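Enquirer: Structure for this input, please:
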Amino acid sequence: MHILLNGQFAGQRATGSGQYFENLCAALRRAAPDCRVEAARPPQRLGARLDKLWWEQVGWPLTVLQRDPDVCHVPYFSGPLLGRIDVVTIHDLIGFAIPEYSADPRWRAYLQLVARAVKRARLVIADSQAAADDIVHYLQIRREQVRVIHLGVHPAPKISRAETDVHLADLGIRRPYCIYLGSGDVRKNIAIAIMALAQIDAADRPQLVVAGSVPNAGTDLLPDHAALAGALGVDDWVVFTGPVSEARKHALYAGARMLLAPSRYEGFGLEPLEAMAHGVPVIAAACSATPEVTGGAALLLPPDDPGQWAEAIRVLGSDPIARAELIDAGAARAAELSWLHTAQQTLSVYRELA
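Expert: Next up, the predicted model:
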């Protein structure tokens, strides 16, 4: 079977779509060595936005026509209005579920164009049942067209305490600390973690390490979390690392007391599983896809009650039995989800069409 994937996000591992593309391609080649797995990358000629639109609506369908694969797969929310469209993966529908994310009329027009296009897909893959429900609700795609395939997580690399300490010292992080990893937009709900921190007595308070691209812009979509920490008197307890390398990310996981995942909306969310693979207990928001993804292995809390988050942080910091139970449950959950399994299920979707 000849499989052709749209390589728009090839090499962009800092993005969720880029991670999905790279991990899926590698796992497909392991799962089906007898298949020809090929990725078509867009040319760079018009500038980022025009390049992307031209590729999706002209370059990609022409490439599919020329190469004539058994199955073509767009592994992110996109598709051509004309031409062949077999499989599309939709990771989330933030722009539909949270209208503030599509306030820009140009972005809103693009989303409507893509929504029309993906309705033409023969099958749609969703990362979670929660994402599948959104696809049916917002895009009016028939449920029988949608296949739910969870993402995978890699086994955690072995990192020594000494190696971890080098990264912590470089960033000014002291143990114990909680980690948040991700972007800084408002749906990620970092504010609840900072407010919870402020409710913990200084003697029991861990640091909060906010790792990832968190610009603190002070806009509706990009709140100024640094200003909030200052206003609550915990600015000395919050470390904003900025974007981190893969090696540093794993070191930060390895040294963390717990992961905080307070996001209000996720199509999937890999960070809780990555933390679980490192033996780090997880406190997460009980909403969107997170309960499904964590599979009973995280402590789930309302996304808007800092008092409950503060108490959970205190308990996990002081109760070794509660901590050990979450660590064991998390390790088991992470072991259930692999990229090889994701690839095998994706191949089953391809075989429905080939």
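Enquirer: Going by C-alpha atoms from here, please, whenever you check contacts or count neighbours.
Expert: Fine.
Enquirer: now the strands for the chain?
Expert: 2-6, 36-40, 71-74, 87-90, 123-126, 146-148, 177-181, 207-211, 238-242, 258-261, 282-285, 299-301 (DSSP state E).
Enquirer: Single out the most deeply packed of those strands.
Expert: strand 258-261 (a mean of 27; mean count of other C-alpha atoms under 10 Å).
Enquirer: Report the distance from that strand to the chain centre.
Expert: 14 Å (C-alpha atoms, centre = their mean, to the nearest Å).
Enquirer: tell me what it is packed against?
Expert: Judged by 3 or more C-alpha pairs under 8 Å, 6 or more residues apart in numbering; DSSP states H and E, strand 258-261 is in contact with strand 177-181, helix 271-277, strand 282-285.
Enquirer: Would you do the same for the sequence below? I want to compare the two.
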Amino acid sequence: MRILYDGQIYSWQAAGGINRYFANLIGRLPHDFYPSLTNCASRDVNFPNHPNLNIYFYQRFNFRPGRISLQVEKFYFRIISTWHKFDLVHPTYYESITGQGFQKFRYPVVLTVHDMIHELFSSQMDPTKACAETKKKAITAAQAIICISENTKQDLLKYYPIPEERITIIPHASEIDISLSYGDDSVPAQPYFLYVGSRASYKNFDRLLQAFANVVATFPDLQLCVVGSSFTKEEIRSIADLKLDSHLQYYSFLSDRHLAKLYRCSIAFVYPSLYEGFGIPPLEAMSCGTPVIASNTSSLPEVVADAGLLFNPLSTDELSDCLRFVLDNPANREQLVQKGFERAREFSWDKTVNQTLDVYRAVAS
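Expert: Predicted coordinates for the structure are as follows:
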């Protein structure tokens, strides 16, 4: 089977959740599959690996004026998508690198919908509604849609009246597990809770800071380890106001081995997000042997089930109680670790790929 992966996401994201998804998907395709990827990003982007992978690369803005270069780029990718023979197209995002709508493809389109953030948090994430409109056109044009959780599917159906039979639920998985966690990478010397990922407003990080400050009052040696982008000015002010300056440890983006060790050595991983399309970090945490404290909303109960502590993300007191519980109850904490291992084993990238192949074959036939 010959599959075209429209590589728009690589123009915006050198690494990240969608990047990892396609790396795992393409990298695990059978050896009698022939994936092609269109791309105009820099060469150091984390591309997928496959023995038959063909990358159609365009060096963006390699001549002036840039406007002409951009038009040539789109024309180049339109020729590839139109005149090369493929069985289907699986875009990496909701718009095409060709600059055209998905209905222009000559082949069936399989589209993965990761979440409904643009629709549910439009005032923060998409105030002009431009992203949601592009997404709507992509969803309408696709012959098959993959949703990464049941919750994402239900949210999709609320906003877009498409036939339910066009949708298949295929969860993500984790490529990080405890086997990676025994290197010599540094971790905080004091006991710490761990937070990993974006801290956009819907991620509810401010409430975590408030709950953590409540707990530090009785556990003064406690640390909160944060992995992700640098703190904003607003976050720095909140940290100072809550007198947490000496209780935070910050790490920038890390290798998988370093991250796995931070997971394993933490008291618990905390995920207070108001909304997730799936939520890979809790799955990573369970795979690395740390308890998960997560919101009881959106897709997170699907991922964590009874293997973690779930709380109302609008209640600072509930979150504080969960933090105290794992500190005060080491036996219960160990039970959560074992349940987490069992839960994490239910997800695998091989399973994800096999289910995706079923969608590919159905569409291509």
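Enquirer: Next, the TM-score between them, please.
Expert: Here the superposed chains carry a TM-score of 0.86, computed using TM-score structural alignment, normalised by the length of the first structure; 335 aligned residues with a C-alpha RMSD of 2.7 Å.
Enquirer: thinking again about what came up before, can I get the strands of the first structure in TSV including distance to P80 of the first structure?
Expert: Formatted as TSV, these follow (distance: least, C-alpha to C-alpha, whole Å):
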stretch	distance to P80 of the first structure
strand 2-6	11
strand 36-40	15
strand 71-74	10
strand 87-90	11
strand 123-126	14
strand 146-148	18
strand 177-181	33
strand 207-211	36
strand 238-242	35
strand 258-261	35
strand 282-285	36
strand 299-301	39
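Enquirer: Out of the ones you listed, which gets nearest to I327 of the first structure?
Expert: strand 282-285 (8.3 Å; C-alpha to C-alpha).
Enquirer: In the second structure, what range does the closest one match?
Expert: Strand 282-285 of the first structure corresponds to residues 292-295 in the second structure, going by TM-score structural alignment.
Enquirer: what's the offset of that stretch from the middle of its chain?
Expert: For stretch 292-295 of the second structure - counting by C-alpha atoms, centre = their mean - the centre lies 16 Å from the chain centre.
Enquirer: Tell me which residues are up against it.
Expert: 268-274, 282, 285-286, 300-301, 304, 307-313, 322-323, 336, 340 (C-alpha atoms under 8 Å, 6 or more residues apart in numbering).
Enquirer: Recalculate using a threshold of 7 Å.
Expert: Stretch 292-295 of the second structure is touched from outside by 268-274, 282, 285-286, 308-313, 322, with contacts defined as C-alpha atoms under 7 Å, 6 or more residues apart in numbering.
Enquirer: Among the helices and strands packed on strand 258-261 of the first structure, which comes closest to R147 of the first structure?
Expert: With C-alpha to C-alpha as the criterion, R147 of the first structure lies closest to helix 271-277 of these, at 21.2 Å.
Enquirer: doesn't A286 make contact with L300 of the first structure?
Expert: Yes: using C-alpha atoms under 7 Å, L300 of the first structure is in contact with A286, at 4.9 Å.
Enquirer: which residues touch M195 of the first structure?
Expert: By C-alpha under 7 Å, 6+ apart, the residues touching M195 of the first structure are P306.
Enquirer: now for it: what does it line up with in the second structure?
Expert: So, by TM-score structural alignment, M195 of the first structure is matched to Q210.
Enquirer: With H154 of the first structure instead?
Expert: Counting by TM-score structural alignment, H154 of the first structure corresponds to E175 in the second structure.
Enquirer: burial count for its match?
Expert: E175 of the second structure has 15 neighbours, counted by other C-alpha atoms under 10 Å.
Enquirer: Relative to D185 of the second structure, how far out is it?
Expert: E175 of the second structure sits at a distance of 19 Å from D185 of the second structure (criterion: C-alpha to C-alpha, to the nearest Å).
Enquirer: and E346 of the second structure, what pairs with it in the first structure?
Expert: Using TM-score structural alignment, the equivalent of E346 of the second structure in the first structure is E336.
Enquirer: What's the local residue count around its match?
Expert: 12.
Enquirer: try the one 3 residues further on
Expert: Applying the criterion other C-alpha under 10 Å, we find 21 residues in the vicinity of W339 of the first structure.
Enquirer: Which residue, neighbours along the chain excluded, lies closest to D304 of the first structure?
Expert: Spatial nearest neighbour of D304 of the first structure, chain neighbours left out: I192 (6.6 Å); criterion: C-alpha to C-alpha, 6 or more residues apart in numbering.
Enquirer: ugh, typo on my part, it should be D317 of the second structure
Expert: In this structure, D317 of the second structure finds its nearest non-sequential neighbour in A211, 6.8 Å apart by C-alpha to C-alpha, 6+ apart.
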